[in-house]
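Visitor: would you be able to build a 3D model of this:
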Amino acid sequence: MKPTLLILAAGMASRYGSMKQVDGFGPNGETIIDYSIYDAIKAGFGKISFIIREEFAEAFKAKFEPKLAGRVETDYVFQSYDLKPFGITEEIERAKPWGTAHAVLAARNQVNEPFCVINADDFYGYDAFEKMAKFLTTEVSDDTYSLIGYQVDRTLSDYGSVSRGVCQVEDGNMVAINERLKVYFKEDGSVAYEEDGQEFPLDPLTRVSMNFWGFTPAVFKQSEPMFKAFVEAKKADPKAEFFIPLVADGLIKTGEAAFKVIPTDAKWFGVTYKEDKPIVQKSISALVDSGVYPSNLWE
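Guide: A predicted model of the protein is given here:
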């Protein structure tokens, strides 16, 4: 059974058409999401599932169906504010949905095969998709999940600090993930992070999570009770979000699942600052020039 690629895109639709996620970065206006889908198809994924808000379904279909028809199966998962399907009857006022792990839970009735979760607006590189596809077809089990671990120095911006989930790895498995809110290059090219006004060095080869995870559908049952407990604890905080690393941390602590850290030396690109855009365009242009991608992805 071919694995499914689940793309976290519910956050991108609110200002559809004027956002970095649907901005053109390739030579023919290809978006970053186009490159992820292209790499996933090449790596052997059998279905692309977009997690979106329902009111943007038609706009998404109009954008992606013409390109993907005949190439790969597509599906749409709707992330909503309605908590009744989780047995939560209390009305809770929210300005935004409940975060990435809640988005994954939204797919629980539509995904029945091993799957990978990625962000819509991150450029991950083919190596990551190839390694994840191999893991999902040969190694994954209900108690063995994975994430792609990027070298921190291959994920930073030259234009300011970024937040990164820094992985603590033992025997190839993640034992903890620590959110570092200010990670940056120093003037001498070394990497550091700041916490409580203090600066700490960070080995440039340290593995970080860029939200590229591999699961079986068992994670839905494992994470649903965690989500209910989270909602109960955080219902008064309209900004609280239920993130995938919270689920990973919970499963590691209870021993329900291990998370293999699959290393990649691929360069991750993202547009954190507006100054990053020309760099991403240049990087993609170089990949096209060297033959990694065709100049027109979907011709």
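Visitor: switch to C-alpha atoms for all contacts and neighbour counts from now on
Guide: Will do.
Visitor: run through the strands of the chain in chain order.
Guide: Using DSSP state E, the strands of the chain run over 4-8, 47-52, 73-78, 115-119, 122-123, 144-151, 162-170, 173-185, 191-195, 198-202, 207-215, 258-264, 269-270.
Visitor: just so I know, which of those lies nearest residue 297?
Guide: Closest approach to residue 297 among these is made by strand 122-123 (14.7 Å; C-alpha to C-alpha).
Visitor: which residues touch the closest one?
Guide: 32-33, 35-36, 268-271 (C-alpha atoms under 8 Å, 6 or more residues apart in numbering).
Visitor: how far does it sit from the chain's center?
Guide: 9 Å (C-alpha atoms, centre = their mean, to the nearest Å).
Visitor: one step back: turn the strands of the chain into a markdown table, including distance to residue 58 and mean neighbour count.
Guide: Output for the strands of the chain, formatted as a markdown table (distance: least, C-alpha to C-alpha, whole Å; neighbours: other C-alpha atoms under 10 Å):
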| stretch | distance to residue 58 | mean neighbour count |
| --- | --- | --- |
| strand 4-8 | 17 | 26 |
| strand 47-52 | 11 | 22 |
| strand 73-78 | 10 | 18 |
| strand 115-119 | 20 | 23 |
| strand 122-123 | 23 | 22 |
| strand 144-151 | 31 | 24 |
| strand 162-170 | 33 | 18 |
| strand 173-185 | 36 | 19 |
| strand 191-195 | 42 | 17 |
| strand 198-202 | 44 | 12 |
| strand 207-215 | 26 | 24 |
| strand 258-264 | 35 | 21 |
| strand 269-270 | 26 | 22 |
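Visitor: before we compare anything, build this one as well:
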Amino acid sequence: MGETTLVIMAAGIGSRFGGGIKQLEPVGPSGEIIMDYSIYDAIEAGFNKVVFIIRKDLEKDFKEVIGNRMEKVIKVEYAFQEIDDLPAGINVSTKRTKPWGTGQAILSCKNLISGPFVVINADDYYGKEAFVKIHNYLQSVKNMDDKYNYCMAGFILGNTLSENGAVTRGVCSVDSDFYLRDVEETSGIEKIGDKAVVSLADGKTKEIDKNSYVSMNMWGFLPSIMNELETGFIEFLKNLGDVDEKKEYLLPTIIDNLIKENKAKVKLLESNDRWFGVTYKEDKDVVVSSFKQLIAQGKYPEKLF
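Guide: Sure, this is the predicted structure:
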């Protein structure tokens, strides 16, 4: 079997929580962090390499907390996402302080990817089902002529809400064969009672069906995506102007464009697992008790590795 890679986007860790790197805090009974569980599930599903996308300044801490341990169980490589890592010949004068978003993150590991790969966020727990479905799907399409055949894990909105505040989710619409039509980034989704509700600009609220599929930034790709990301990034930078210091080159938007241009087909693979992550500091307790529960159910051993 060829190389199949788990790509973990971790360049943004720490930035949303000030000094302490919340995403690297233990949540499992033997000191595991959320990433440990993702890597465990990915290995179990058949992925045999992990690429961590991090910032250069986090390298030492990151290796101490997780990287060095992981090298004992799976092949590990690092890609560095930096603001000034731009395509040849492109110069951008900007006051921005952080890199260019998830599209640039994936592009930073272009030279480390030789086969199918799955992309996830560092601080999200996705469950076992999605890794298995994505791995199997990527194995089935990797020899097809249709090189832009990708996939994503579709989570049920109700399984992804936080008790502690509003979240942003990519709400998906699909055709009858479960191919993605579009992903609509929707911010401010709150859990109110047993409903999912969005506050609108005019002060009113709108309910979203809790059974809608949402994207949690878990994508299955073939290496062909890299060329599209590269040409897209050049376009993005050329059209940036001086207007928006914070504008990001984001995967959902990129995928959306590829679908609309008929360049890519993206299969939505349904996962019924409950997602959880540390969006708010208060979420940590929920995450800790969720892992306790999963261990009690026999889904994970007390000590992962």
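Visitor: returning to that earlier point: let me have the strands of structure 1 in JSON lines, extended by distance to residue 67 of structure 1.
Guide: Below are the strands of structure 1 laid out as JSON lines (distance: least, C-alpha to C-alpha, whole Å):
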{"stretch": "strand 4-8", "distance to residue 67 of structure 1": "16"}
{"stretch": "strand 47-52", "distance to residue 67 of structure 1": "12"}
{"stretch": "strand 73-78", "distance to residue 67 of structure 1": "11"}
{"stretch": "strand 115-119", "distance to residue 67 of structure 1": "20"}
{"stretch": "strand 122-123", "distance to residue 67 of structure 1": "19"}
{"stretch": "strand 144-151", "distance to residue 67 of structure 1": "27"}
{"stretch": "strand 162-170", "distance to residue 67 of structure 1": "33"}
{"stretch": "strand 173-185", "distance to residue 67 of structure 1": "37"}
{"stretch": "strand 191-195", "distance to residue 67 of structure 1": "40"}
{"stretch": "strand 198-202", "distance to residue 67 of structure 1": "42"}
{"stretch": "strand 207-215", "distance to residue 67 of structure 1": "24"}
{"stretch": "strand 258-264", "distance to residue 67 of structure 1": "28"}
{"stretch": "strand 269-270", "distance to residue 67 of structure 1": "23"}
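Visitor: aligned counterpart of residue 248 of structure 1 in structure 2, please.
Guide: Under the alignment defined by TM-score structural alignment, residue 248 of structure 1 corresponds to residue 255 in structure 2.
Visitor: distance of the spatially closest residue to that match that is not a sequence neighbour from residue 71 of structure 2?
Guide: Nearest residue to residue 255 of structure 2 in three dimensions, chain neighbours excluded: residue 264, at 7.8 Å (C-alpha to C-alpha, 6 or more residues apart in numbering). Per C-alpha to C-alpha, to the nearest Å, residue 264 of structure 2 is found 34 Å from residue 71 of structure 2.
Visitor: ok, these two, which is more surrounded?
Guide: residue 264 (20 against 14; other C-alpha atoms under 10 Å).
Visitor: and the more buried one, how far is that from residue 147 of structure 2?
Guide: Here residue 264 of structure 2 is placed at a distance of 8 Å from residue 147 of structure 2 (C-alpha to C-alpha).
Visitor: identify the residue nearest the aligned partner of residue 125 of structure 2 in structure 1 in space, chain neighbours excluded?
Guide: Alignment note (TM-score structural alignment): residue 125 of structure 2 maps to residue 123 of structure 1. With C-alpha to C-alpha, 6+ apart as the criterion, residue 123 of structure 1 has its nearest non-adjacent residue at 5.0 Å, and that residue is residue 269.
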